[in-house]
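Asks: sequence and predicted structure are below.
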Amino acid sequence: MVYDVGVERVVRVLQVGRRYLTWVQNSVLEGELSPAQLARLKVELAKVIEPTDAVRLYLFSNREALRVETLGFSKGEPGQFL
């Protein structure tokens, strides 16, 4: 999940995201969610964001579809990430 929201909502969006995902960089969270968890995350985010905000969720159908490369400092390594 990546987000670009108004400064007054940044903390709240991060708090919602961290209930489900691992914070890895500013405005970036990663992790594996069940379909039910994903649905709850979307509902919670919809209550926090405004029409001018942007939240992107990247969904991968399987482990082989994902490849992550990090250059430089890594804030966190999500243990539950596929």
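Replies: In hand now; what should we look at?
Asks: switch to C-alpha atoms for all contacts and neighbour counts from now on
Replies: Fine.
Asks: please name every helix or strand in contact with the helix or strand encompassing L45.
Replies: Per DSSP states H and E, L45 falls inside helix 35-48. Counting contacts by 3 or more Cα pairs under 8 Å, 6 or more residues apart in numbering; DSSP states H and E, helix 35-48 packs against helix 10-18.
Asks: name the next helix or strand downstream of the helix it packs on, please.
Replies: Next along from helix 10-18, by DSSP H and E: strand 22-25.
Asks: in that following strand, what's buried?
Replies: If you call a residue buried by 16 or more other Cα atoms under 10 Å, then strand 22-25 has these buried ones: 22-24.
Asks: another structure for you, compare them:
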Amino acid sequence: MSQTSAEILETAKGFSREERAELALGLLATLGEHDVSEPARLEALRSAVDQGISGLNAGQGVDVTPGGVRDYLRARGRIATERADTKTA
């Protein structure tokens, strides 16, 4: 018989502050993990690379000077952040 999350929480409340912090960090770390197998992840990566190469071959690449890579990536990061903020708003 497995415990419910409420039962687990009640048990964890009896832990020391350090134990609760360690448990919380461990649980938070699992939120970033994906339930996708390595072969599936590799296939998705290969597919994305193939799409990128096809785009480059079709002339859809972006010219970035070696000195401008940092600025380009920062701009892309801002765009991604704005899109994420819009989705969560």
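Replies: Perfect, I can see it now. Remember, predicted model here, so these are calculated numbers, not experimental data.
Asks: report the TM-score for the pair.
Replies: Overlay of the two chains. TM-score (TM-score structural alignment, normalised by the length of the first structure): 0.27; 27 aligned residues with a Cα RMSD of 2.3 Å.
Asks: hmm, back to that, and the next helix or strand past the helix holding L45 of the first structure?
Replies: Next in sequence after helix 35-48 of the first structure, counting helices and strands by DSSP H and E, comes strand 54-56.
Asks: and that following strand, what's buried?
Replies: For strand 54-56 of the first structure, a neighbour-count test (16+ other Cα under 10 Å) marks V55 as buried.
Asks: so what does it touch, helix or strand wise?
Replies: strand 2-4.
Asks: quick one, helices of the second structure?
Replies: Assigned by DSSP state H, the second structure shows helices spanning 5-12, 17-31, 38-57, 69-88.
Asks: please tabulate the ones you listed in CSV, including the columns mean neighbour count.
Replies: Listed next are these as CSV, based on neighbours: other Cα atoms under 10 Å:
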stretch, mean neighbour count
helix 5-12, 11
helix 17-31, 11
helix 38-57, 12
helix 69-88, 11
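Asks: sorry, back to before: which member of the buried residues of strand 22-25 of the first structure is positioned nearest Q15 of the first structure?
Replies: For the buried residues of strand 22-25 of the first structure, the closest approach to Q15 of the first structure (Cα to Cα) belongs to W23, at 9.8 Å.
Asks: in space, what's closest to the closest one - neighbours in sequence excluded?
Replies: L29 (4.4 Å; Cα to Cα, 6 or more residues apart in numbering).
Asks: and for that neighbour, the neighbour number?
Replies: 20 (other Cα atoms under 10 Å).
Asks: surely it is in a strand?
Replies: Yes: under DSSP: H, G, I helix; E, B strand; the rest coil, L29 of the first structure sits within a strand.
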